[in-house]
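Participant: This is the structure alone, sequence omitted:
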C-alpha cells in the first residue's frame, strides 16, 4: 500500500480498495486501519470511495460496537463525495438499536425523506428487533401495520422477530396465530419460525403440545434442534409421560443426535421411579386382596 501511494501512475479501482478495507476490518480486525484507508483514498491514492466501501466501514464499526465513532464517520460522507443511501441509514439504525438508543434510531427513520431515501423491510425489521429486545412488542406490531400501509411486504425475518418477541412474553398462542398469518401472507416460515414456537411451548411447560408441534415440524421437513429434544425429554420425565420417550429417542437418533450423560440419568431415574411406583401399588393390591 505504501508503494502504491508513492507510485503516482498507479490507478486502482474502488473494488480494489473495498477488498483492502475488508481485509483490514474483517480478517485482520484492524478497524482503525480500515477507516484510515477509506479517508486516505482521495488524496493518498487519487481514488474517490463509493457508497459500498463507505457502508462497509460503517458496518465494521457497528459490528465492533464502536458506536461513538459511527456517527462521526457518517457526518464525513459529503467530504468523501458520498451520497447516503438506504443501506447507510439502516446501518446507523442497527448501531443505535444495539446501543439501546431507540429514540435516536427512530430519529434516523425521520431522516429518510431528507436523504431522498425510502425505508425498506430491513429498516423496519431492525427497529422491530430493537423494540422487542426492550419488551415493547405491541410497538413492534405497530410498525408492522405501518409497513403494510406503506406497501412494504414483511419477510420471514420480520415475522421471526415478532414471533420471538411474543415467545419472550410467554404469548405462545399469539405466536402460533402469527405463524398462520405469516403463511396466509404468502411468506414461507423457515426453521427459525418453527423453532421459536416450539421453544415457547416447552418454556410454558406445554410438553404434550410441544411434542405434537415437533411431529408437525418433522412432517413439514424441519428438524428440531438438540436443545428442543433436551427440553422435551426434561418435560417428559418431569410429567412422567414416558410413553413418548421412545419416540423422542428414535427421532434424535434419526437426526444423528446422542443424548448427553445428564439426559440419560434423568431418563433412567424417571423410568425407575415410575416402575417403583407401579410395583409398589401392585404389591399393596395383593396384600389387600389377601386380607379380604
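Facilitator: Yep, that arrived. Small disclaimer: the values here were computed from a predicted structure and weren't measured. Numbering: from 1, shown residues only.
Participant: alpha carbons only for contacts and neighbour counts from here, please
Facilitator: Fine.
Participant: buried set for stretch 126-146?
Facilitator: 126-133, 136-137, 140-141, 143-144 (16 or more other Cα atoms under 10 Å).
Participant: Show me what it is in contact with.
Facilitator: Contacts with stretch 126-146, where a contact means Cα atoms under 8 Å, 6 or more residues apart in numbering, come from 90, 93-94, 97-98, 100, 102, 105-106, 124, 154, 158, 161-162, 165-166, 169.
Participant: Counting neighbours, which of the residues you listed end up buried?
Facilitator: In the contacts of stretch 126-146, the ones that pass as buried (16+ other Cα under 10 Å) are 90, 93-94, 97-98, 102, 105, 124, 154, 158, 161-162, 165-166.
Participant: Of those residues, which belong to helices?
Facilitator: 90, 93-94, 97-98, 102, 105, 124, 158, 161-162, 165-166 (DSSP state H).
Participant: Residue 202 touches residue 234, doesn't it?
Facilitator: No. Assessed by Cα atoms under 8 Å, residue 202 is found out of contact with residue 234, at 9.6 Å.
Participant: neighbour count winner among these two?
Facilitator: residue 202 (22 against 19; other Cα atoms under 10 Å).
Participant: what's the spacing between that one and residue 124?
Facilitator: From residue 202 across to residue 124, the span is 29 Å (Cα to Cα, to the nearest Å).
Participant: Report the spatially closest residue to residue 210, excluding sequence-adjacent ones.
Facilitator: Sequence neighbours aside, residue 201 is the residue nearest to residue 210 in space, at 5.4 Å (criterion: Cα to Cα, 6 or more residues apart in numbering).
Participant: One more to weigh against that first structure:
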C-alpha cells in the first residue's frame, strides 16, 4: 500500500474516532465523568482543534453552574504546546467569558507572555468580549482605555463594536452613539453590525425616534441595512403598536428581494398579540408555515397563551401538535394551560392527545396531567 493511501486511511480513522469521542461526550450525563473524558480526549491533537466540542462542553457545564469543573477542564488545556498559539489561547479566554468567569479569562490573558504567546488585537478583543459576556461592565472602559496603550495595540472594528455592545447592554445608548464618532476619528469605519447593535437597543427600548435618526445615519454612510436591521425596526413598530406598518414593511421587503426570517414574523406576531388582533396573529403564523422558515420556541411562547386567552382551543391544539412535530422546548405551564382549556371546552380526546404527546415524546417528559388526574 502506498504511503499516501496509508496517510489517508490514518486520517479517516482519526476523523471517525473524533466523531465517536464527540458523540460519547454528548451522551455523557454524568458531568464529573464528562470532564474526565474530555481531559483524556484532549491528549489527541486533532481533538484540540475542534472548537465546537469545547464550546458545547463548556456550555453544558455553565448551564449546570459547574464552574469549578470548567476551570479544571480549561486549565488542563494550558499544559499543551498549543497554548503558545494565540488562536488557542483566545479560545480559552473566550470560553471563560461565555461561562461568565471573567477573572479566569483575565488570568489566561495575563499568562500568555509566559508561554511566548503574542498578544495582538485578536486576544485583546477576546478579553474585551469576555468582559462584556461576563457582564463586568464596570471594567469594560478601563480595559478598552488601558490595555491597547500598554501593549501597543490599535483597537479595530471588532473592538469598537464590542464597546458599542457593552454600552447598549449598560443602557448607555448615548455613549454607544458617540462611539461611532470615536471610531471615525480613529479611521475605523462603522459597519452594519455597529448600527444593528444600536438599532436593536433603541427600537427594543421604545426609543423609536432616536432609532430612526440612527437609521438615517446608516443610510447616509452608504451602509446597506440587512434583515437584522429591518427586524429591529419591525420590533420597534410592534412595541409602538404600529404593527400594520410593520406588515406593510414586510411586504415591501419581499418586493425588493429581502427575505423575511422567523424573527421578522415573530415581531409581527408579537405586535398583533399586543394589539389583541387574533386573526392577524394567526395569519402571520401561517406566513411562517408558507415560507422556508420554521416557527421557534419564541413563536409558540408568544402565540399559544394569547390563543388560549381568546378561547380558540382548537387552534391551540393544532399549535401544540406542531410544537411536538418540531421538537420545540417550551414551558410546561404553556402546554398544561392548553390541556386545561381543552378539558374546560369538553374536548377531552384532544386534551388526552396533548398529554400523551407531552409525556411520551423523545426529547422531554413534560409530566402533563388531565385536571381530573390531579
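Facilitator: Ah, there it is. What you see is a predicted model; the values in this text were computed from it and never measured.
Participant: TM-score of the superposition?
Facilitator: After superposition, the two chains reach a TM-score of 0.78 (TM-score structural alignment, normalised by the length of structure 1), with 260 aligned residues with a Cα RMSD of 3.0 Å.
Participant: just to revisit the earlier point, mind putting the buried ones among the contacts of stretch 126-146 of structure 1 in CSV, distance to residue 238 of structure 1 included?
Facilitator: Rendered in CSV, the data for those read as follows (distance: Cα to Cα, whole Å):
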residue, distance to residue 238 of structure 1
90, 46
93, 44
94, 41
97, 39
98, 38
102, 41
105, 45
124, 41
154, 39
158, 35
161, 30
162, 30
165, 27
166, 25
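Participant: what's the counterpart of residue 55 of structure 1 in structure 2?
Facilitator: Counting by TM-score structural alignment, residue 55 of structure 1 lines up with residue 125 in structure 2.
Participant: Quick one: neighbours of its match, just the number.
Facilitator: Residue 125 of structure 2: 24 neighbours (other Cα under 10 Å).
Participant: What strand or helix carries it?
Facilitator: helix 121-133 (DSSP states H and E).
Participant: Mind listing what's buried along the helix or strand just after that helix?
Facilitator: Going down the chain from helix 121-133 of structure 2, the next helix or strand is helix 137-151, by DSSP H and E. By 16+ other Cα under 10 Å, the buried positions in helix 137-151 of structure 2 come out as 137, 140, 144, 147.
Participant: Report the contact partners of the residue nearest to the spatial centre of structure 2.
Facilitator: Centroid check for structure 2 by Cα atoms, centre = their mean gives residue 98 as the closest residue, at 11.2 Å. Taking Cα under 8 Å, 6+ apart, we find residue 98 of structure 2 in contact with 59, 130, 133-134.
Participant: same thing with residue 51 of structure 1?
Facilitator: 82-85.
Participant: same thing with residue 234 of structure 1?
Facilitator: 263, 266.
Participant: Can you tell me the element the aligned residue in structure 2 for it falls in?
Facilitator: Correspondence of residue 234 of structure 1 to structure 2, assessed by TM-score structural alignment: residue 308. Assignment of secondary structure by DSSP H and E places residue 308 of structure 2 within helix 297-309.
Participant: Now the element after that helix, going C-ward?
Facilitator: helix 313-325.
Participant: neighbouring contacts of that next one?
Facilitator: Residues from elsewhere that reach helix 313-325 of structure 2 (Cα under 8 Å, 6+ apart): 300, 304, 307-308, 329, 335, 338, 341-342, 345, 350, 354, 357-358, 361.
Participant: so how far is that helix from its chain's centroid?
Facilitator: Mean-position distance between helix 313-325 of structure 2 and its chain equals 26 Å (Cα atoms, centre = their mean, to the nearest Å).
Participant: Now do that helix against helix 297-309: the angle between them, please.
Facilitator: Put simply, helix 313-325 of structure 2 runs at 160 degrees to helix 297-309, going by axes from the mean of the first three to the mean of the last three Cα atoms, to 10 degrees.
Participant: Reduced to three states, what does residue 188 of structure 2 come out as?
Facilitator: coil (DSSP: H, G, I helix; E, B strand; the rest coil).
Participant: and it, what pairs with it in structure 1?
Facilitator: In structure 1, residue 188 of structure 2 lands on residue 117 (TM-score structural alignment).
Participant: so what's that match up against?
Facilitator: Residue 117 of structure 1 neighbours (Cα under 8 Å, 6+ apart): 85-86.
Participant: Can you convert the contacts of residue 98 of structure 2 into CSV and add a column each for neighbour count and distance to residue 219 of structure 2?
Facilitator: Shown next, in CSV, are the contacts of residue 98 of structure 2 (neighbours: other Cα atoms under 10 Å; distance: Cα to Cα, whole Å):
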residue, neighbour count, distance to residue 219 of structure 2
59, 16, 38
130, 28, 31
133, 21, 30
134, 18, 33
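Participant: Nearest to residue 92 of structure 2 among those residues?
Facilitator: residue 130 (10.1 Å; Cα to Cα).
Participant: which residues touch the residue nearest to that closest one when sequence neighbours are not counted?
Facilitator: In this structure, residue 130 of structure 2 finds its nearest non-sequential neighbour in residue 97, 3.7 Å apart by Cα to Cα, 6+ apart. By Cα under 8 Å, 6+ apart, residue 97 of structure 2 lies in contact with 105, 127, 129-134.
Participant: What separation is there between residue 252 of structure 1 and residue 222 of structure 1?
Facilitator: 13 Å.
Participant: Check residue 193 of structure 1 too.
Facilitator: Residue 193 of structure 1 is 10 Å from residue 222 of structure 1, by Cα to Cα.
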